[in-house]
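Chemist: next come a sequence and a model predicted from it.
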Amino acid sequence: LSDLTRGFVADYRVFRKGEGCEGATINRDLCALSAFFTWLEEERGEHAARPHFRHEEESAGRERWLSADELRGLLEAVPATWRPFFALMVYTGLRLGEVVGKDGSPALRWGDVRLSEGRLTVQGRTRRLKTGSSARDVPIPDQLASLLAAHRIACPGGPADPVFPHPFTYGQAQKVFNRGCEAAELHDVRVHDLRHTFAVHAIQSGLPLPRLQKLLGHSTPAMTMRYARHAPEAYFSEDAARIGASLSGATDREAEAVRRAVVQRANPA
């Protein structure tokens, strides 16, 4: 612990930049180190000198997303056995590692998928130091439910079995995806862009940012705010109308009118 000084942090920044790492990557590394010091204090009762963690500037980030037509072309281009896999990613916004298991995330298992309820549970990363659960529930649209139901017949398994067993691996998924993009004539598209596609279409459909943050499993609102600019202009006028109605008391009057109607219906003369 005595080696974790401000000088060490400065040298680490230089080293990571020399490897070509972006500011966001370096910030995540330093956040993990900061979380370690917090864990030492809260869980072990050890109070070590905490170095100053200055955040690096982060770029706006890459954002490539697919239109409905592009997505349709991609799903038609990939092998039929892989169609449920990529449909799951784009209809739920899951990370590739959350589907097959990677970087501390367990693979999605059949016990996590509840087709009858129309939802699945993404288990939290096992490597996180914080004690609170980071699991989240994500809805399963009807378009995806039918594909998963057929996939379960083709790949049956118990609650503890992965939804996508071998050969559905991290590396193989990227290879199949790249070949599908080439066949569909989609350029500059990566597997992670399916997650961006989910987020953009969710915002365009009117999903509130706080709800999208929960569905994506973002730790901070700032990570989700990048998608705010995709909100349709029409929603701004609707929001203005709601705010104006509340400030003028119209919302309260409407609520009172509804309450009276319910009372009258329950107690007819």
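Modeler: That came in fine, so what should we check first? Since the model is a prediction, treat every value here as computed from it, not as a measurement.

Chemist: from now on I want contacts and neighbour counts done on CA atoms only, so please keep to that.
Modeler: Noted.

Chemist: buried sites along stretch 23-31?
Modeler: Within stretch 23-31, the residues that count as buried by 16 or more other C-alpha atoms under 10 Å are G23, A24, I26, N27, L30.

Chemist: whoops, stretch 151-166 was the one
Modeler: For stretch 151-166, using 16+ other C-alpha under 10 Å, the buried residues are H151, G157, D161, P162, V163, F164.

Chemist: ok, stretch 122-132 next?
Modeler: Neighbour count says stretch 122-132 has V122, Q123, G124, R125 buried, by 16+ other C-alpha under 10 Å.

Chemist: now stretch 190-204
Modeler: 191-204.

Chemist: next one: that stretch to chain centre, how far?
Modeler: 9 Å (C-alpha atoms, centre = their mean, to the nearest Å).

Chemist: touching that stretch from outside, list them.
Modeler: 63-67, 89-96, 174, 177-178, 209, 212, 216, 227-228, 230-232 (C-alpha atoms under 8 Å, 6 or more residues apart in numbering).

Chemist: structure B:
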Amino acid sequence: MALKINKTAVKEAKAGDKPQELRFEDGLILRVQPSGVRTYYVEVARGKRVRIGRVGTVTPAMAAEAAKRLSVKVMGEGVEAVMPVRAITLEKFIADVYEPFVEHEHRRGKRTAEDLRRSFADLLSTKLDRITSRELDAWVRGRREDGVKAATIAREANQLQGALRFAVERKHLKVSPFDTWKAPNVPQGNVERYLTTQEKAAIRKALSDRDRQQARERASANKWRRERRYPELPMVADHVMPMVLVLLNTGMRYGEVVKLEWQAVNLTTRTITVVGEKAKAGRGRIIQLNDEALKVLTTWRALTNRTTGLVFQCDGEPIKSIKTAWKTIKKMSGVENVRIHDLRHDFASSIVQRGGSVYVVQKLLGHGNVSQTMRYAHLADEQAAKAVALLDGHKRGGR
């Protein structure tokens, strides 16, 4: 007959050379470690137990009540209803559980899994039960800083919501954070943010200053390591400055630059070929390189000594984010309220203001419809108005 637990039984449970267990009613177990730590468990099935808590935090009466409650639940709902969920990371869940399912059930299943990895790269190493409202709020802020539109953020959030709902169904998660999280309104703000000549100069100077600072810090670290006969760190070239300058001079999307490979860069013909499968909506295009972009890529190729693979990489892997570096650059330059995506807007506006056709800009940006590019048309109108105003000067001159 099983014993009833009481304070005396718990107090008399002494530590030995090996872990010991005392068994009580309703499957309640008191496990005593050689260190003296005593912990309550409830055995709900052969080889399956649920941890209640340690002696001192949980009283004997509380442990007995928990054991009785779990026993009743097992009888009514089964063992799985009380077993703790073993949380896995989002990355492992997608690879081992979700991707095989959606790939089999949906035509775009593989693309959905890839979208999740790309959109939630910063959360891949997070365990499912640690993805909370706070993490989702931070994710929204980060996506907006990257220049992602509100509609895209909403679509990406819906994809994760579906994945986590499936995680709950498959017992990898008890409750989805989307049950209590409400996606905040993500204002678009002034998407047509253009840079002045002074702002561009300040950003270029900040990039150069940061690049030299990175080199000095690495050299200082290696000096310290040499003095102590530690292995030196490799003097690698920093990717932030060339990436930003390529973005500024080509109008490419951040995601396109991250995926850019040397095979798509032709320094002889001064072109970059954005292949369809790596472009938004699958639309490819050819971009002409101006003098600065050509110089940046030529120098970068010489520094990295690579002619194949990704143009910008870290240990052979794509660059995930330069948000931290971009914040530093904004602070150093004094240029505020500018996102990485605004470099694309500035590229387009600069061409239009210098007389370039809206239709040329459409091709360079890879817009599927010219209506997307017409946001820059008013800049051409402004330039035309200034040109016509020059006639007034001729009249005042007596011509």
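Modeler: Looks like it came in fine. Note that the coordinates shown come from a computational prediction; the quantities given were computed from them, not determined experimentally.

Chemist: TM-score of the superposed pair?
Modeler: Superposed pair, TM-score by TM-score structural alignment, normalised by the length of structure 1: 0.59. Supporting alignment: 182 aligned residues with a C-alpha RMSD of 3.2 Å.

Chemist: related to what we said a few turns ago, as a markdown table, the buried residues of stretch 23-31 of structure 1 with distance to A183 of structure 1 and secondary structure would be great.
Modeler: A markdown table is the format used below for the buried residues of stretch 23-31 of structure 1 (distance: C-alpha to C-alpha, whole Å; DSSP: H, G, I helix; E, B strand; the rest coil):
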| residue | distance to A183 of structure 1 | secondary structure |
| --- | --- | --- |
| G23 | 34 | helix |
| A24 | 33 | helix |
| I26 | 36 | helix |
| N27 | 37 | helix |
| L30 | 40 | helix |
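
Chemist: which one of those residues is nearest V9 of structure 1?
Modeler: Distance to V9 of structure 1 across the buried residues of stretch 23-31 of structure 1 (C-alpha to C-alpha) is lowest for L30, with 8.3 Å.

Chemist: and A68 of structure 1, how many neighbours?
Modeler: A68 of structure 1 has 11 neighbouring residues, counting by other C-alpha atoms under 10 Å.

Chemist: same thing with L267 of structure 2?
Modeler: 15.

Chemist: quick one, what contacts it?
Modeler: L294, L297, T298.

Chemist: list the ones among those residues that fall in helices.
Modeler: Of the positions in those, L294, L297, T298 sit in helices, assigned by DSSP state H.

Chemist: ok, the counterpart of the first one in structure 1 to L215 of structure 1 distance?
Modeler: Superposed on structure 1 with TM-score structural alignment, L294 of structure 2 falls opposite A145. Per C-alpha to C-alpha, to the nearest Å, A145 of structure 1 is found 17 Å from L215 of structure 1.

Chemist: just the helices in the stretch 201-350 of structure 2 please.
Modeler: 240-250, 254-259, 291-304, 323-333, 342-353 (DSSP state H, counting those that start in this stretch).

Chemist: need those helices in TSV (columns: distance to E217 of structure 2).
Modeler: Shown next, in TSV, are those (distance: least, C-alpha to C-alpha, whole Å):
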stretch	distance to E217 of structure 2
helix 240-250	16
helix 254-259	26
helix 291-304	18
helix 323-333	15
helix 342-353	28
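
Chemist: nearest to F166 of structure 2, of these?
Modeler: Per C-alpha to C-alpha, nearest to F166 of structure 2 of those: helix 254-259, 28.2 Å.

Chemist: report the buried residues of that closest one.
Modeler: Within helix 254-259 of structure 2, the residues that qualify as buried are Y254, G255, V257, V258, K259, counting by 16+ other C-alpha under 10 Å.

Chemist: map the second one onto structure 1.
Modeler: The reference is to G255 of structure 2. In structure 1, G255 of structure 2 lands on G97 (TM-score structural alignment).

Chemist: kindly report the same for A325 of structure 2.
Modeler: In structure 1, A325 of structure 2 lands on V176 (TM-score structural alignment).

Chemist: likewise K363 of structure 2?
Modeler: In structure 1, K363 of structure 2 lands on K214 (TM-score structural alignment).

Chemist: re earlier: the match of L294 of structure 2 is in contact with G118, isn't it?
Modeler: Yes. Applying C-alpha atoms under 8 Å, one finds A145 of structure 1 in contact with G118, separated by 7.4 Å.

Chemist: looking at those two, which is more packed in?
Modeler: Legend: neighbour count by other C-alpha under 10 Å for A145 of structure 1 and G118, higher for A145 (22 against 14).

Chemist: which residues are in contact with the more buried one?
Modeler: L115, G118.

Chemist: now do 10 Å
Modeler: P84, A87, L88, Y91, V113, R114, L115, S116, G118, R119, P139, H151 (C-alpha atoms under 10 Å, 6 or more residues apart in numbering).

Chemist: was I right to think the fifth one contacts A107?
Modeler: To tie it back to what came earlier, the one meant is V113 of structure 1. No. Under the criterion of C-alpha atoms under 10 Å, V113 of structure 1 makes no contact with A107, lying 11.8 Å away.

Chemist: identify the contacts common to the two.
Modeler: Applying C-alpha under 10 Å, 6+ apart, one finds that V113 of structure 1 and A107 are jointly contacted by V122, V163.

Chemist: tell me the one among the contacts of L267 of structure 2 nearest to Q214 of structure 2.
Modeler: L297 (19.6 Å).

Chemist: what's the local residue count around the closest residue to the closest one other than its chain neighbours?
Modeler: Nearest non-adjacent residue to L297 of structure 2, counting by C-alpha to C-alpha, 6 or more residues apart in numbering: P242, 7.3 Å away. Neighbour count of P242 of structure 2, defined by other C-alpha under 10 Å: 19.

Chemist: in contact with the aligned partner of P242 of structure 2 in structure 1, which residues?
Modeler: The pairwise alignment with structure 1 assigns P242 of structure 2 to P84, based on TM-score structural alignment. Residues in contact with P84 of structure 1, defined by C-alpha under 10 Å, 6+ apart, are L75, L144, A145, S146, L147, L148, A149, A150, H151, R152, F164.

Chemist: in a markdown table: those residues, plus distance to A261 of structure 1.
Modeler: Listed next are those as a markdown table, based on distance: C-alpha to C-alpha, whole Å:
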| residue | distance to A261 of structure 1 |
| --- | --- |
| L75 | 50 |
| L144 | 40 |
| A145 | 39 |
| S146 | 41 |
| L147 | 44 |
| L148 | 44 |
| A149 | 44 |
| A150 | 47 |
| H151 | 49 |
| R152 | 48 |
| F164 | 52 |
